[in-house]
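Structure, please.
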Amino acid sequence: MKFLLFAKHIVCAILLFSVNFATAQKVVTRFIERDEAAEFERLDSFRMLHLMIAGNIYQNEQQIKNSYDSTRGRYSFNHELRYIQPILNLGDITIANLKTSFANDIGSPYSSPDEFALTLKYSGINTLTLANSNTGNIDKNTLQRTQQTLGTMDIVSTGAYTNNVQRNGNCPLMIYRKGFRIALLNYAILANRSEVSKEVVINVADKNLIESDLRAAKMQNVDFVIAYFDWGSNQQDIPSYTQQNLARWCFEHGVGLVVGVHPNAVLPMEFVEYYYNTQPQTGLAVYSLGNLLSSDTSLRNRNGIILDVELKKNNFTGAVTLGDYGFIPVWNYYDTITMKNRSKVSALPSAAVQDGNVFKQIPYIEQRRAANSAFEIRKALGTHSDEIQYNVTDNVVNNVDETVQLTNASLNNKLSIFKPEFMKQTDAPLLAKRQLNKEEIDTFYCIQFYAMKKLIPLDTNYYDHLKGFSVVEENGMYKYYSKGSYNLEEVMQLWLRVFKPRYKQSFIVALLNGRQVRAITLQSR
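As a prediction, the model looks like this:
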């Protein structure tokens, strides 16, 4: 009997260890309120710098249209980052990847109203990276105006330049805060670029270029280097060998932290063992931060993380090391209830939503989606990092929002005051349909994997490759199509790798202006 009882305890202990090992993390609770007096009470031999590093920030035409307040005659994007700005404002340096621009052209799919730049300022974001696919679709004048607009908001940017003269004077981006000299390097791996962007200088992920920029940073006595990459593909679930190899190479040449975006979903992080100046070191590589602000309603693309990092500097030796760090899961909620026939996206801290501390009117299904998203992120990252949870509540959100609106400044840069009344208001959304660009009228490819006489709903909760599918009724048949792309090779690889083994009758279809023009198989190629 005693043996059975002992065995029962052993089994329970093993199960408990397995559950803990699955997440392999602890939750670190922190407070939003800043105790500046406590900072001075710390030992004077060290000083601290707080970094908040987030992922992609998107805007699409529907989000812009739904953010227009016709009664006041102006745009308001306050709802998009309102619930996350108490956290972003805690960073001495808060970084994100901007996937839009400010061209003062409401008809452009790659541009946003200037009012959105003010929202970014109030949220606490003070540094933006521009080396990405969106910049590859804008011209030189648009980039110049984007830089000027961000400059008026006291937001610095890097990664894209109007010419090489501007790049030589501003790359690497040196940021000076609290006695730290931080260099931010930003690069992109672009499969293709639009012709309009040929005059724009975008940092490409070339080792020779990165090495040259690192030498320039060292000549300025840099304390710590951050490399921020736009890399990977949208269907990616794990880091590629190319990304891992590039991350290791960066560490071996003096980079202190490697982060990435582009897959629009959170990818695992890992510790990289390497040697620098003949000394063994360990670097942290976060391969994808996901989306801070999404433009896609698919569940896969609605999550992201904020990397919360503290840097520690020895005041006597000048050595800078990576201190405490952790991740904060973020969920994008598309609100279709508050305003009839309109949806508004809001970035929410997942843990606070899960516990019912913020946005208490959120539908139960969305609350569960936020919780499930956070759970998957914890499984992916928990073996390498702790989750950080701040005491974000509706009262905290309201207090922070009122403060930044009254002072016209973010909490992490109180002296940078901007008067919104001096901003030229952007024109109202266009009522008529805009003229389609070449990409939109070009051939579009997707995969037809079903054709049935009866419409049958598909459960996409367990099959990621079916998420975002569409159904078209044609000649009495219901045809099921996967998400597609203008890149035939990308769709072909997806078909060969995922769909063809599962759906023997599947094939690729080519659509022109929404109409099927041909079917593509291996034989037809």
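
For the rest of this, base every contact and every neighbour count on C-alpha atoms.
Fine.

how about the strands in the stretch 51-200 of the chain?
68-69, 74-75, 93-98, 127-129, 156-158, 160-161, 173-177, 180-188 (DSSP state E, counting those that start in this stretch).

and what of the stretch 301-450 of the chain?
303-314, 320-335, 344-349, 386-390, 444-452.

Next, the angle strand 386-390 makes with the longest one.
I take that to be strand 320-335. Angle, strand 320-335 to strand 386-390, by axes from the mean of the first three to the mean of the last three CA atoms, to 10 degrees: 60 degrees.

Could you give me the buried positions within strand 320-335?
Neighbour counts over strand 320-335 (16 or more other CA atoms under 10 Å) mark 320, 322, 325-335 as buried.

Can you lay out these as TSV showing distance to P263?
Formatted as TSV, those follow (distance: CA to CA, whole Å):
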residue	distance to P263
V320	31
L322	26
Y325	22
G326	21
F327	18
I328	18
P329	16
V330	16
W331	16
N332	16
Y333	19
Y334	20
D335	24
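
Number of residues surrounding the nearest residue to N192 once chain neighbours are set aside?
In this structure, N192 finds its nearest non-sequential neighbour in G136, 7.9 Å apart by CA to CA, 6 or more residues apart in numbering. Applying other CA atoms under 10 Å, we find 24 residues neighbouring G136.

Hmm, G136 is touching E199, no?
No: using CA atoms under 8 Å, G136 is not in contact with E199; the gap is 10.2 Å.

Mind checking which residue lies nearest the centre of this protein?
In the chain, the centroid-proximal residue (CA atoms, centre = their mean) is G55; its distance is 2.2 Å.

let's see this one next to it:
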Amino acid sequence: MRLIGGFLGAVFGISVSFSQADTARLQFVFVGDIMQHGGQIAGAYNEKKDAYDYRDCFQFVKPAIQRGDISIANLEVTHAGKPYKGYPQFSAPPELSESLVDAGFNVIITANNHSCDGGSNGVVKTLDVLDRLGVKHTGTFRSKEERDKNYPLIVEKNGLKVAILNYTYGTNGLSVAKPLIINYIDSAVMFADFKKARDMKPDLIVCMLHWGTEYQSLPNAYQKNWEKFCYDQGADMVIGGHPHVLQPVEVKEVGGEKKLTAWSLGNFVSNQRDRYKDGGMILMAQVQKVNGKTTLGNTEHVFTWVYPRQEAVVKPFYILPEFPYSDYRPDFFDTDSKAKYDLFFADSRSLFEQHSKGTQEMNLGKDQIITGYYQKLLKGYYAQEYPVEVYKNAEIIEPGFKALMHKVLGADGQYHWVVGYFETESDVKKARVPEAFIAQPKCVFISPTSYKVIP
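Presented below is the predicted three-dimensional model:
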């Protein structure tokens, strides 16, 4: 799994490694719709640097995202450029996708009903941003030649080969001119794409569909018909988004094989604050390949609720798994927010108890390492601060050192490169410093509302 040693080492100042003996296991992580309404864009703006910052939005889900060998997010906005704007035609700052990659997502899907919000320019600029970040993506294309070359998207990890397809029911009546291509749900197109995928001899075919009726908690006939079509064509997983609320997850048997359907993963992050719309889930599915046969293993889910909270110079829209946050930061929730948080988890469990099959809820708060990390985020922690030049030259200074560093937005609006999530000041001073770095790093204390250099 990719809860990487670098990340855990940064948390606790220790070296962590995982056995690579079983190279035929693969962990998927799927999340729902990544939105950017006007309130989110305004909240992310750091006027001190005239920039946008989304990193803290994902800090509580980063450990779960990094559990995935393949972690997939639906980017339901464009990066069409300024002026940045929310609904009804989205153009989000590129820092949003930068933060998705920083959080651990390594596949971004782009075919959804907002793909054409920025016109042809928006489609191209979005792809340019994702290419600059070096993240794999699929669903929209600059040309037929580009699509022919890169679709289906093939991802190879841990000795398994995965074909990923992505389609949308429509684009809100908007369209873009050729040669640009948006993948629409279309039987003839999909029939040919699935054949091409099967001819590539992958171990697994995953189809990501943007479909369904908004704000409805159960799948409709349209979804069920297309799910059957995908399984008839050889899909192993059908993962859905668009309704902006959770719909059930089902592990089922099709043709004697276990398949996974997630009808809707809900809103992973958005500014929709009404009941049922203010959260989503992280879906984790493991597959294994034994004697040449690939099968679906454990499927787990984590419900997540979105919490807009003003902190120092920005207002993160925190994505929160269930955890006793107030035990470590008593003022974290106001009364109204806590009531909505509790209601979302109660509603989600009720829906899944009645309609989901084959998936188990995972409680991240029972993981001691993750619990320790959360406590530090809430109460504050110590770290080593390095000049940005060290980050830029980290691989020269010491291979792998860059993986231990993370970027922090201080309460003063300035950015800092730090290493570690240490419990005490003395832990920082005992921590190892790369031999090639002559000057000693600063000891700093970081909390949501302060950034202090410790003499």
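
hang on, the earlier thing: output the strands of the stretch 51-200 of structure 1 in TSV; the columns should cover distance to I508 of structure 1 and mean neighbour count.
As requested, the strands of the stretch 51-200 of structure 1 are arranged in TSV below (distance: least, CA to CA, whole Å; neighbours: other CA atoms under 10 Å):
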stretch	distance to I508 of structure 1	mean neighbour count
strand 68-69	39	16
strand 74-75	41	19
strand 93-98	33	25
strand 127-129	36	24
strand 156-158	39	22
strand 160-161	36	26
strand 173-177	45	16
strand 180-188	30	24
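
Columns distance to G256 of structure 1 on top of those, output as JSON lines?
Formatted as JSON lines, those follow (distance: least, CA to CA, whole Å):
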{"stretch": "strand 68-69", "distance to G256 of structure 1": "42"}
{"stretch": "strand 74-75", "distance to G256 of structure 1": "40"}
{"stretch": "strand 93-98", "distance to G256 of structure 1": "16"}
{"stretch": "strand 127-129", "distance to G256 of structure 1": "18"}
{"stretch": "strand 156-158", "distance to G256 of structure 1": "18"}
{"stretch": "strand 160-161", "distance to G256 of structure 1": "22"}
{"stretch": "strand 173-177", "distance to G256 of structure 1": "15"}
{"stretch": "strand 180-188", "distance to G256 of structure 1": "10"}
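
Let me see the ranges of the helices in the stretch 201-350 of structure 2.
Using DSSP state H, counting those that start in this stretch, the helices assigned to the stretch 201-350 of structure 2 run over residues 221-232, 335-355.

Turn those into JSON lines, including mean neighbour count and distance to A312 of structure 2.
Formatted as JSON lines, the helices of the stretch 201-350 of structure 2 follow (neighbours: other CA atoms under 10 Å; distance: least, CA to CA, whole Å):
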{"stretch": "helix 221-232", "mean neighbour count": "15", "distance to A312 of structure 2": "43"}
{"stretch": "helix 335-355", "mean neighbour count": "15", "distance to A312 of structure 2": "19"}
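
Figure out which of those helices is closest to G43 of structure 2.
Among the helices of the stretch 201-350 of structure 2, the nearest to G43 of structure 2 by CA to CA is helix 335-355 (17.3 Å).

still on that earlier bit, now the helices of the stretch 201-350 of structure 2 in JSON lines, please, with extra columns for distance to F401 of structure 2.
Shown next, in JSON lines, are the helices of the stretch 201-350 of structure 2 (distance: least, CA to CA, whole Å):
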{"stretch": "helix 221-232", "distance to F401 of structure 2": "44"}
{"stretch": "helix 335-355", "distance to F401 of structure 2": "38"}
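
Show me which helix runs longest in structure 1.
helix 2-23 (DSSP state H).

do you know which of the strands of the stretch 51-200 of structure 1 lies nearest D237 of structure 1?
D237 of structure 1 lies closest, by CA to CA, to one member of these: strand 180-188, at 18.7 Å.

what about whatever helix or strand comes next after that closest one, how far off from structure 2?
Using DSSP states H and E, the helix or strand that directly follows strand 180-188 of structure 1 along the chain is strand 201-202. In the superposition with structure 2, the average deviation recorded for strand 201-202 of structure 1 is 1.2 Å (mean CA distance after the TM-score superposition for structure 1).

Show me what strand 201-202 of structure 1 packs onto, helices and strands only.
Where contact means 3 or more CA pairs under 8 Å, 6 or more residues apart in numbering; DSSP states H and E, strand 201-202 of structure 1 is packed against strand 160-161.

So which bit of structure 2 is the strand it packs on matched to?
Under TM-score structural alignment, strand 160-161 of structure 1 corresponds to residues 140-141 of structure 2.

picking up where we left off before, now do the longest helix of structure 1 against helix 364-381, angle only.
Angle of helix 2-23 of structure 1 versus helix 364-381, following the same axes, to 10 degrees, is 100 degrees.

packing partners for helix 2-23 of structure 1?
helix 364-381.

what about the helix it packs on, how far off from structure 2?
In the superposition with structure 2, the average deviation recorded for helix 364-381 of structure 1 is 2.3 Å (mean CA distance after the TM-score superposition for structure 1).

Give me the aligned partner of N363 of structure 2 over in structure 1.
In structure 1, N363 of structure 2 lines up with Q389, judged by TM-score structural alignment.

One more: L180 of structure 2?
In structure 1, L180 of structure 2 lands on V200 (TM-score structural alignment).

is it true that its match touches A160?
Yes: using CA under 8 Å, V200 of structure 1 makes contact with A160 at a distance of 7.0 Å.

Mind listing the shared neighbours of these two?
Common contacts of V200 of structure 1 and A160 (CA atoms under 8 Å, 6 or more residues apart in numbering): L143.

quick revisit: how about the helix or strand just after the longest helix of structure 1: buried residues?
Next along the chain after helix 2-23 of structure 1, taking DSSP H and E as the criterion, comes strand 27-30. Buried residues in strand 27-30 of structure 1, counted by 16+ other CA under 10 Å: none are found.
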